[in-house]
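Asker: please find the sequence and the predicted model below.
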Amino acid sequence: MSNMNDKPQRRWLGPVFLASLALNLFLVALIAVPVIKGPPDRYGPPPKGYGPSVMYGALKELPEEDRLIIRHAMRERFREVAPHIRETREARDRLIDAIAAEPYDEAAVRAAFDAISEATMAMSALGREAMLDGFAKLTPEQRQRVAKAMREDREKSKGIRFRHREGQDERHMEPVPAE
C-alpha cells in the first residue's frame, strides 16, 4: 500500500521555473539597459552635408515649441526638395557605375559628381529658404534661444576641429587649415 503523504512528482515544475527565471531576467535587462545607457537619441544621427544640417545639433536642443515651427517650415518645402533627393540618388548610382566602368571614363565620373553637386546645392538653397521662413515665424525670444543653442553647439564642435588641426584625425585625412 502506498503512503498517503507521497505526492506525485511534478516534472513540469523545473522547466516552468527556468522559463520564469529567463523571462524575469529579460524584463530586468529590458528595464536596466535604458537606465544605464540613458535615453535614446530621439533625433538620430545628424544629416550629412551642409545647409540646414549645420544647425542640427543646435536645433535638437531647442524646446519642442521652437522645433515645431522650424520643422513645419522645412516640411512646407519638402515637395520642392524631393525631386532633388531623387536626382542625388540617381547621380550617385551613375557615379558608382562610372567609377566601375571599363574603360574608365573620367568625363562620366565628373558629370556624375557635377549632377550630385547641383542637386545638393538646390536642396541646400531650399533648406536655407525654409530656415529663413521658420526664423521669420519665431518670436524674438525664440530666435534668441536658437542663437544661444547655435553658439553652444559651435563651442561643443570646436574640439573636433582642433583635433583635426593637430593631425589626430582617425581617418588619416589632412588636418583642417586654421581659420
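Answerer: Received it, and whenever you're ready, just let me know what you need. Numbers count the residues shown, from 1 in each chain.

Asker: going forward, measure contacts between C-alpha atoms and count neighbours the same way
Answerer: Noted.

Asker: show me where this structure has helices.
Answerer: Under the criterion DSSP state H, the chain contains helices at 13-37, 56-59, 64-76, 78-100, 106-137, 140-165.

Asker: pipe the ones you listed into CSV and attach mean neighbour count and distance to residue 49 per row.
Answerer: Shown next, in CSV, are the helices of the chain (neighbours: other CA atoms under 10 Å; distance: least, CA to CA, whole Å):
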stretch, mean neighbour count, distance to residue 49
helix 13-37, 11, 29
helix 56-59, 20, 11
helix 64-76, 16, 16
helix 78-100, 16, 12
helix 106-137, 17, 8
helix 140-165, 15, 16
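
Asker: out of those helices, which is closest to residue 50?
Answerer: Checking the helices of the chain against residue 50 by CA to CA gives helix 106-137 as the closest, at 7.0 Å.

Asker: for the closest one, enumerate the helices and strands it packs against.
Answerer: helix 64-76, helix 78-100 (3 or more CA pairs under 8 Å, 6 or more residues apart in numbering; DSSP states H and E).

Asker: now those helices in JSON lines, with distance to residue 107?
Answerer: Formatted as JSON lines, those follow (distance: least, CA to CA, whole Å):
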{"stretch": "helix 64-76", "distance to residue 107": "35"}
{"stretch": "helix 78-100", "distance to residue 107": "9"}
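
Asker: and here's the other structure:
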Amino acid sequence: MRPSRSWLLRGALGASLGASLALNLVLGYLLQAGPQRGPDVDRAQARIERVLSEPDRLVFHRAMEAGRPEFQAALREHRQGRPAVAEALAAEPFDPEAMRAAMAQSRARWQSFSTSFENSMIQGFAAMSPEGRRRVAKDMRGRGGQRSGQK
C-alpha cells in the first residue's frame, strides 16, 4: 500500500514539529486524522471519557467544553491554511522558499491548535481523580498507540 501525498505531507509536517514529543504522542494517540477531516477532537474526547467513572467523566467533559471555542477556532484556522501548502507544492516552477513558508505557517497553526487542545485536556486531567488519570493512562498503554479499528 502506497502512502498518499497528504499522508506524506502530514508526516513531513509532524516530523518538523519535534517541539513536544509528549504532546505529539498524546495527540497521536487521541486524534484520528482522516485524509480530508484532520484531527477528530470529538473522538479523542470520547475515547478518554469512555474509560472514566461518571464523576470523572463529568469534570473532564466540562473542562473540554470550556476550552472548545478556543481549540475549535485554532483547528479551523489550521484547516483553512491547508490549501496554501498544496498550492506551494503544485506550483511551477517549484519554489522551495514558498514551500518552506507555507509549511512554517501550517506548523504554527497546528501548534496553536495543539496547545489549546492540550490545555483543555490538562484542565480536565487536573480536575479528575487520581483513579481517573490511572484509567486513562492504562487505556493508552493498552492500545499501544494503535489507530482506531486496528487490533
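Answerer: Alright, I've got the coordinates. All figures in this text were calculated on a predicted structure; none of them were measured in a lab.

Asker: looking at the helices and strands packed on helix 106-137 of structure 1, which is closest to residue 162 of structure 1?
Answerer: helix 64-76 (29.8 Å).

Asker: distance from that closest one to the middle of the chain?
Answerer: The chain centroid and the centroid of helix 64-76 of structure 1 are separated by 17 Å, computed with CA atoms, centre = their mean, to the nearest Å.

Asker: I'd like to check the angle between it and helix 78-100, please.
Answerer: Using axes from the mean of the first three to the mean of the last three CA atoms, to 10 degrees, the direction of helix 64-76 of structure 1 lies 70 degrees away from that of helix 78-100.

Asker: before we move on, the earlier item: redo the helices of structure 1 as CSV? Include distance to residue 50 of structure 1.
Answerer: What follows is those, written out as CSV (distance: least, CA to CA, whole Å):
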stretch, distance to residue 50 of structure 1
helix 13-37, 30
helix 56-59, 10
helix 64-76, 15
helix 78-100, 14
helix 106-137, 7
helix 140-165, 15
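
Asker: map residue 117 of structure 2 across to structure 1 for me.
Answerer: The equivalent of residue 117 of structure 2 in structure 1 is residue 127 (alignment by TM-score structural alignment).

Asker: now do the contacts for that match.
Answerer: Residues near residue 127 of structure 1 by CA atoms under 8 Å, 6 or more residues apart in numbering: 51-52, 74, 77.

Asker: now with 10 Å?
Answerer: By CA atoms under 10 Å, 6 or more residues apart in numbering, the residues touching residue 127 of structure 1 are 50-53, 73-75, 77-78, 80-81, 121, 133.

Asker: how near is it to residue 114 of structure 1?
Answerer: The gap separating residue 127 of structure 1 from residue 114 of structure 1 is 20 Å, by CA to CA, to the nearest Å.

Asker: returning to what we had before: okay if I get the contacts of residue 127 of structure 1 as CSV plus distance to residue 36 of structure 1?
Answerer: Output for the contacts of residue 127 of structure 1, formatted as CSV (distance: CA to CA, whole Å):
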residue, distance to residue 36 of structure 1
50, 34
51, 35
52, 33
53, 30
73, 36
74, 35
75, 35
77, 39
78, 38
80, 42
81, 39
121, 42
133, 40
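
Asker: tell me the counterpart of residue 82 of structure 1 in structure 2.
Answerer: The alignment partner of residue 82 of structure 1 in structure 2, by TM-score structural alignment, is residue 72.

Asker: and that match, what does it touch?
Answerer: Contacts of residue 72 of structure 2 by CA under 10 Å, 6+ apart are 41, 78, 113, 116-117.

Asker: go through those residues and name the one nearest residue 48 of structure 2.
Answerer: Of those, the one sitting nearest to residue 48 of structure 2 (CA to CA) turns out to be residue 41, at 11.0 Å.

Asker: please tell me I have it right and residue 24 of structure 2 contacts residue 13.
Answerer: No: using CA atoms under 10 Å, residue 24 of structure 2 is not in contact with residue 13, being 11.8 Å away.
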